[in-house]
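Trainee: Have a look; sequence and predicted model below, questions after that.
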Amino acid sequence: MSDRSTHWENVYATKGETEVSWFQDRPAISLEMIRAANPDHAAAIIDIGGGASRLVDCLLREGYRRLAVLDLSAHALDAAKRRIGDGAAVIDWIVADVTTWQPAKTYDVWHDRAAFHFLTDPHDRADYVERLRAAVAPGGQVIIATFAPDGPEKCSGLPVQRHDSASLAVELGPEFELVETRRETHHTPWHSTQAFQFSRFRRRG
């Protein structure tokens, strides 16, 4: 198990899903941007670093069925499965490090809220983008949310690389066209605030 995997397994083994700073009962901006990216309920959607996020619950309720959630932590994914119950059977649960993962299929929508910003090493970011390119078909869309440039410098005890839409565009490269960007002031469970930015890109071609 890598150091990164060990860290996140420990986080989810010792904290409940509502006891982490990134918890959202209803991830409104993510849902709005996914609907805008591909409103077809037959769309294949993957949530990168989804952990125990409730985004997949919301997508199931809205009628999406071709869903996948990828995370380093098996504990986090198990928590989500238990919460969802029988409906979890239709979801593809992937325990993997996105920087070394080998996608077996392509997706119409790639969603990542607060995973990419933990990649402070440029080589890790390049590996992430290589997997993204392998997994997102031409015309597919990519939604990445990170701490904004004025957001926190650390999360869960780890340093982060803050971004705006321009820096993300540089990371993804010219084959990805920026469609929209939005800002969010996230309120943590203990009533502090964090500045996030959400950027949506479309793969050209």
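Mentor: Yep, that arrived. Residues are numbered from 1 along each chain as shown.
Trainee: going forward, measure contacts between C-alpha atoms and count neighbours the same way
Mentor: Fine.
Trainee: Met33 versus Gly151, what's the distance?
Mentor: 21 Å (Cα to Cα, to the nearest Å).
Trainee: That should have said Gln161, apologies.
Mentor: Gln161 is 22 Å from Met33, by Cα to Cα.
Trainee: Quick check: the residue most central in space within the chain vs Asp3, distance?
Mentor: Central residue of the chain (Cα atoms, centre = their mean): Asp112, 2.0 Å from the mean position. Look at Asp112 and Asp3: by Cα to Cα, they are 21 Å apart.
Trainee: now do Leu59
Mentor: 31 Å.
Trainee: Looking at Gly151 and Met33 now, which is surrounded by more residues?
Mentor: Higher neighbour count among Gly151 and Met33: Met33, with 21 against 18, using other Cα atoms under 10 Å.
Trainee: let's bring in a second one:
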Amino acid sequence: MSDRTTHWQNVYATKGEAEVSWFQESPAISLEMIRAANPDHGADIIDIGGGASRLVDALLQDGYRDIAVLDLSANALDAAKKRIGAVASAVDWIVADATTWQPVKTYDVWHDRAAFHFLTDPRDRTAYVGRLRTAVASGGHVIIATFAPDGPEKCSGLPVQRHDSASLAAELGPGFDLVETRSQIHRTPWQSTQAFQFSRFRRRP
């Protein structure tokens, strides 16, 4: 088990859903961007680092049928499965590290609000983008939310790499066009604030 996996297993074993800074009652911006990227309810969507996020709940309620959630922590995914109940069987739950995962299919929408900004080593970011390029279909969309340049320098005791749309475009490399970017001031469960950015790219056909 990697150090990353151990860290996140411990986090989700010891903290409740609303006891982590990134908790969102309603993942509104993510859902709006996914709808804009592909309103087809048969679209293949993957949430990278989805953990116990409520995005999967929102996507199911919105009528999307082909959803995958990938996370390092089996504990996090188990929490999400328990929360959504019987419909959890309709979701593809993947316990894996996004930098070493081997995709077996392609996706129309790749969403990540949790994983990429923890990749402070350029080699890990390169490995992540390699998996992304394998997994995102031609014409598909990539939505990556990270701490903004004026956001926190650490999260859950770990250093983070802050980004804006330009730095994300540089990481993705050629073949991806920026479609939109949004800013968000996220309010944590204990009412502190964190600056996020959300950027959506489309892969050129």
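Mentor: Great, that's in hand. Bear in mind that the values here come from a model prediction, so they are computed numbers and not experimental data.
Trainee: Correct me if wrong: Pro189 of structure 2 contacts Glu17.
Mentor: No - using Cα atoms under 8 Å, Pro189 of structure 2 is not in contact with Glu17, being 10.1 Å away.
Trainee: Comparing the two, which residue is more hemmed in?
Mentor: Shown here are Pro189 of structure 2 and Glu17; by other Cα under 10 Å, Glu17 has more neighbours (18 against 15).
Trainee: residues contacting that one?
Mentor: 23, 52 (Cα atoms under 8 Å, 6 or more residues apart in numbering).
Trainee: any idea what it aligns with in structure 1?
Mentor: Alignment note (TM-score structural alignment): Glu17 of structure 2 maps to Glu17 of structure 1.
Trainee: How much space separates that match from Ala126 of structure 1?
Mentor: 30 Å.
Trainee: Ok, Gly87 of structure 1 next?
Mentor: 34 Å.
Trainee: now swap in Asp112 of structure 1 and tell me
Mentor: 16 Å.
Trainee: now Ala135 of structure 1
Mentor: In terms of Cα to Cα, Ala135 of structure 1 sits 14 Å off from Ala126 of structure 1.
Trainee: what does Asp3 of structure 1 give?
Mentor: Distance from Asp3 of structure 1 to Ala126 of structure 1, by Cα to Cα: 19 Å.
Trainee: can you map out the strands along structure 2?
Mentor: 44-48, 66-71, 92-95, 107-112, 136-147, 154-155, 158-159, 176-187, 193-203 (DSSP state E).
Trainee: what about the second one, how far off from structure 1?
Mentor: It stands for strand 66-71 of structure 2. Compared with structure 1 after fitting, strand 66-71 of structure 2 has a mean deviation of 0.2 Å; criterion: mean Cα distance after the TM-score superposition for structure 1.
Trainee: Now do that strand: which elements does it pack against?
Mentor: The helices and strands touching strand 66-71 of structure 2, judged by 3 or more Cα pairs under 8 Å, 6 or more residues apart in numbering; DSSP states H and E, are strand 44-48, helix 55-62, strand 92-95.
Trainee: the inter-axis angle of that strand versus strand 107-112?
Mentor: Relative orientation of strand 66-71 of structure 2 and strand 107-112, computed by axes from the mean of the first three to the mean of the last three Cα atoms, to 10 degrees: 30 degrees.
Trainee: quick one: strand 66-71 of structure 2 to helix 55-62, angle?
Mentor: 170 degrees.
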